[in-house]
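Undergrad: Generate coordinates for the sequence data below:
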Amino acid sequence: MALFDFASFVDDLATASGKAILPFFRTSLTASDKGGRGGVFDPVTEADKAGESAMRHLIKRAFPSHGIVGEEYGVEQADAEYVWVLDPIDGTRGFISGLPSWGTLIGLTRNGRPCYGMMHQPFTRERFSGDGGKALYRGPMGGGEPGERRLRTRRCASLAEATLSSTSPHAFPTAEEGEAFARLAQGARNVRYGADCYAYCMVAAGHIDLVVEAGLAPYDIVALIPIIEGAGGIVTTWDGGDPARGGRILAAGDKRVHEEAMRVLAG
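TA: Got it, this is the predicted structure:
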């Protein structure tokens, strides 16, 4: 099946997960703490579970031979040629706080390599998608009317010109990683926190230049890689390696600032 056909199916997954998740947003929903990430509050809600269940149901019905890796319900057929990598709510802490800084991440890998991804924000009705060769935004335009446009990263020659984002300066699993990020933040022109997956999409859209995080799982990043690369950006680990397995992630819109950021993070 061509990736164009997968793109249409991903739209169906986004619609189904959005319908499952939105009834919980800005309600008196409670969250439990999964833990397991260095003692940092890692919440999960019924909305997370409902969103992933809806997507898994559609995938199993349409593509029973495909694998699935999901944040809430684990791994099935991880050695399949095609594997779906799902995070129903990336940014659950924002979700339970009533902030629209969260999104549903739907990624697809072929033979272990990310080949298609979408970030869907059902509350704001925005969809960011990419296949590594191009990236697209669909949603409200400048005047509020719905539309679509190609995504392109912006030029940024140096850290001194860069807008840098991370979920939190306190979310790095080790002191060494926190210190490395602090060095980077000190040299950036502008630093913003709390955007979760939205920050990566803003790199693709040309509004943010760098995103730096650590301790990520594959479902936190796989869907975002084809979007940023399709918009002309670059995503690697801090040392320039493969980001598809998560870990220490560095995303940039311009290779020049990416190279400088790697040097600073290395100390």
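Undergrad: use CA for all of it now, contacts and neighbours both
TA: Noted.
Undergrad: All the strands of the stretch 1-150 of the chain, residue numbers only.
TA: Across the stretch 1-150 of the chain, reading from the start of the chain, the strands by DSSP state E, counting those that start in this stretch fall at 32-33, 43-44, 67-70, 74-76, 82-90, 103-110, 113-121, 126-130, 135-140, 146-150.
Undergrad: Can you redo the ones you listed as CSV, where the extra columns are distance to residue 220 and mean neighbour count?
TA: As requested, those are exported to CSV (distance: least, Cα to Cα, whole Å; neighbours: other Cα atoms under 10 Å):
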stretch, distance to residue 220, mean neighbour count
strand 32-33, 18, 12
strand 43-44, 14, 18
strand 67-70, 10, 22
strand 74-76, 14, 13
strand 82-90, 7, 27
strand 103-110, 8, 26
strand 113-121, 11, 26
strand 126-130, 15, 26
strand 135-140, 18, 20
strand 146-150, 23, 13
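Undergrad: Which one of these lies nearest to residue 227?
TA: Distances from residue 227 to each of the strands of the stretch 1-150 of the chain were compared by Cα to Cα, and the smallest falls on strand 126-130, at 4.0 Å.
Undergrad: Please give the structure of this sequence too, so both can be compared:
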Amino acid sequence: MRDFIAAAEAAADAAGAVIRPLFRSRLLVEAKGDASPVTEADKGAERTIRALLAERFPDHGILGEEYGPTAAEAEYVWVVDPIDGTRAFVTGRPIFGTLVGLMHRGRPVLGLIDQPATGERWIGVAGEPLRFRGPLGGTPGSRPCARLAEAELSCTSPDMFTPDEAPRFERVRQAARRVTWGGDCYGFGLLALGLVDAVVESDLKPWDWVALAPVVEAAGGRLTDWQGQPLRLDGPGQVIAVGDPALLPEIVALLAG
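TA: Next comes the predicted model:
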């Protein structure tokens, strides 16, 4: 696992070197098919990550947001999102992140969240405590919070929910102490530092959540689907993250109605 961690960190370092010079610069933004913004930073960073991982582990697969799957049937598959939170990136807000995850036979075993503008980095490995470093401070590990009425809830945007999902999420929002909007992967990082208690989102693709699962779980939390079950690569991307596993049943019940 040490070699895998070193590779994930090297990939994040290399991606950051591509991303930082473009952050808060005037970028040409083109529209992808789903109308989300994509910049040369996304594409250049993913090309850099892919080249580094392919050189170190030529028998591993890679799945990325910008360039799709390569050898997806391999025993080990890296799952990367060069800029998770592109809208934050193009509007100059440092709450985006680079995600590097590793799956072994379909199960996430390593996850890294890197914020290249602030220098914060979270590393989660299955069966090991969370590692975190950054100049802004923070203590790795989630905090106890067994009741939604006492919980800080985070969600990237209410627009991510379908008409069927929106009222289900609204039940969770109304039961929570308060909700904070925006954040993408950064919200999950804050949960892993005990500053957020729950994140509920939808329509996440594998490159959005594979790296997050080991980080959240290494912090003592849980990352599941809306039924409280392990996430699947072919699932709808409905995600619950909780810092305190005791909080999960209440959220699942509210989402189920």
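Undergrad: re the thing from before, mind putting the strands of the stretch 1-150 of structure 1 into a markdown table with distance to residue 252 of structure 1?
TA: Putting these into a markdown table (distance: least, Cα to Cα, whole Å) gives the following:
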| stretch | distance to residue 252 of structure 1 |
| --- | --- |
| strand 32-33 | 31 |
| strand 43-44 | 28 |
| strand 67-70 | 25 |
| strand 74-76 | 29 |
| strand 82-90 | 19 |
| strand 103-110 | 19 |
| strand 113-121 | 17 |
| strand 126-130 | 16 |
| strand 135-140 | 15 |
| strand 146-150 | 18 |
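Undergrad: Could you list which residues are in contact with the counterpart of residue 12 of structure 2 in structure 1?
TA: Using TM-score structural alignment as the criterion, residue 12 of structure 2 maps onto residue 14 of structure 1. When contacts are counted by Cα atoms under 8 Å, 6 or more residues apart in numbering, residue 14 of structure 1 touches 55, 104, 106, 120.
Undergrad: switch the cut-off to 10 Å
TA: Remark: with contacts taken as Cα atoms under 10 Å, 6 or more residues apart in numbering, residue 14 of structure 1 is in contact with 20, 51, 54-55, 88, 104-106, 118-122, 127.
Undergrad: Now render these as a markdown table, adding distance to residue 67 of structure 1.
TA: Formatted as a markdown table, the entries for these read as follows, by distance: Cα to Cα, whole Å:
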| residue | distance to residue 67 of structure 1 |
| --- | --- |
| 20 | 22 |
| 51 | 17 |
| 54 | 15 |
| 55 | 12 |
| 88 | 16 |
| 104 | 18 |
| 105 | 16 |
| 106 | 13 |
| 118 | 18 |
| 119 | 20 |
| 120 | 21 |
| 121 | 24 |
| 122 | 25 |
| 127 | 24 |
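Undergrad: If we only consider those, which is nearest to residue 7 of structure 1?
TA: Compare each of these with residue 7 of structure 1 using Cα to Cα and the shortest gap goes to residue 118, at 8.9 Å.
Undergrad: Which residue in structure 2 aligns with that closest one?
TA: Following TM-score structural alignment, the counterpart assigned to residue 118 of structure 1 within structure 2 is residue 112.
Undergrad: Residue 69 of structure 1 now?
TA: Counting by TM-score structural alignment, which is the criterion used here, residue 69 of structure 1 corresponds to residue 63 in structure 2.
Undergrad: That match against residue 82, yeah?
TA: No. When contacts are counted by Cα atoms under 10 Å, residue 63 of structure 2 is not listed as touching residue 82 (11.3 Å).
Undergrad: intersection of neighbour lists for those two?
TA: Contacts common to residue 63 of structure 2 and residue 82, judged by Cα under 10 Å, 6+ apart, are residue 207.
Undergrad: and residue 97 of structure 2, what does it touch?
TA: With Cα under 10 Å, 6+ apart, residue 97 of structure 2 has these contacts: 12, 16, 81-86, 88-89, 112-118, 120-121, 183-186, 189.
Undergrad: so how far is residue 216 of structure 1 from the equivalent of it over in structure 1?
TA: Alignment note: residue 97 of structure 2 maps to residue 103 in structure 1; criterion TM-score structural alignment. Here the criterion is Cα to Cα, to the nearest Å. By it, residue 103 of structure 1 lies 16 Å from residue 216 of structure 1.
Undergrad: what's the answer for residue 98 of structure 1, then?
TA: If you measure residue 98 of structure 1 against residue 216 of structure 1 using Cα to Cα, the figure is 23 Å.
Undergrad: Ok, residue 108 of structure 1 next?
TA: Distance from residue 108 of structure 1 to residue 216 of structure 1, counting by Cα to Cα: 17 Å.
Undergrad: Then residue 59 of structure 1?
TA: Taking Cα to Cα as the measure, residue 59 of structure 1 and residue 216 of structure 1 are separated by 24 Å.
Undergrad: before we move on, what about residue 158 of structure 1?
TA: Computed as Cα to Cα, the residue 158 of structure 1 to residue 216 of structure 1 distance reads 25 Å.
Undergrad: re the thing from before, leaving out the residues flanking it, which one is nearest to the match of residue 118 of structure 1?
TA: residue 123 (4.6 Å; Cα to Cα, 6 or more residues apart in numbering).
Undergrad: And residue 51 of structure 1, by the same measure?
TA: residue 17 (4.4 Å).
Undergrad: Next, count neighbours for the one you found.
TA: A count of nearby residues for residue 17 of structure 1, using other Cα atoms under 10 Å, gives 26.
Undergrad: for residue 116 of structure 2, same thing?
TA: A count of neighbours around residue 116 of structure 2, defined by other Cα under 10 Å, yields 23.
Undergrad: dump the residue contacts of it.
TA: For residue 116 of structure 2, the contacting residues are 12-13, 15-20, 23, 83, 94-98, by Cα under 10 Å, 6+ apart.
Undergrad: again, but for residue 118 of structure 2
TA: The neighbours of residue 118 of structure 2, taking Cα under 10 Å, 6+ apart as the test, are 94, 95, 97, 134, 135, 136.
Undergrad: Tell me where structure 1 has helices.
TA: Across structure 1, reading from the start of the chain, the helices by DSSP state H fall at 3-21, 46-62, 92-96, 175-187, 197-205, 218-221, 224-230, 255-266.
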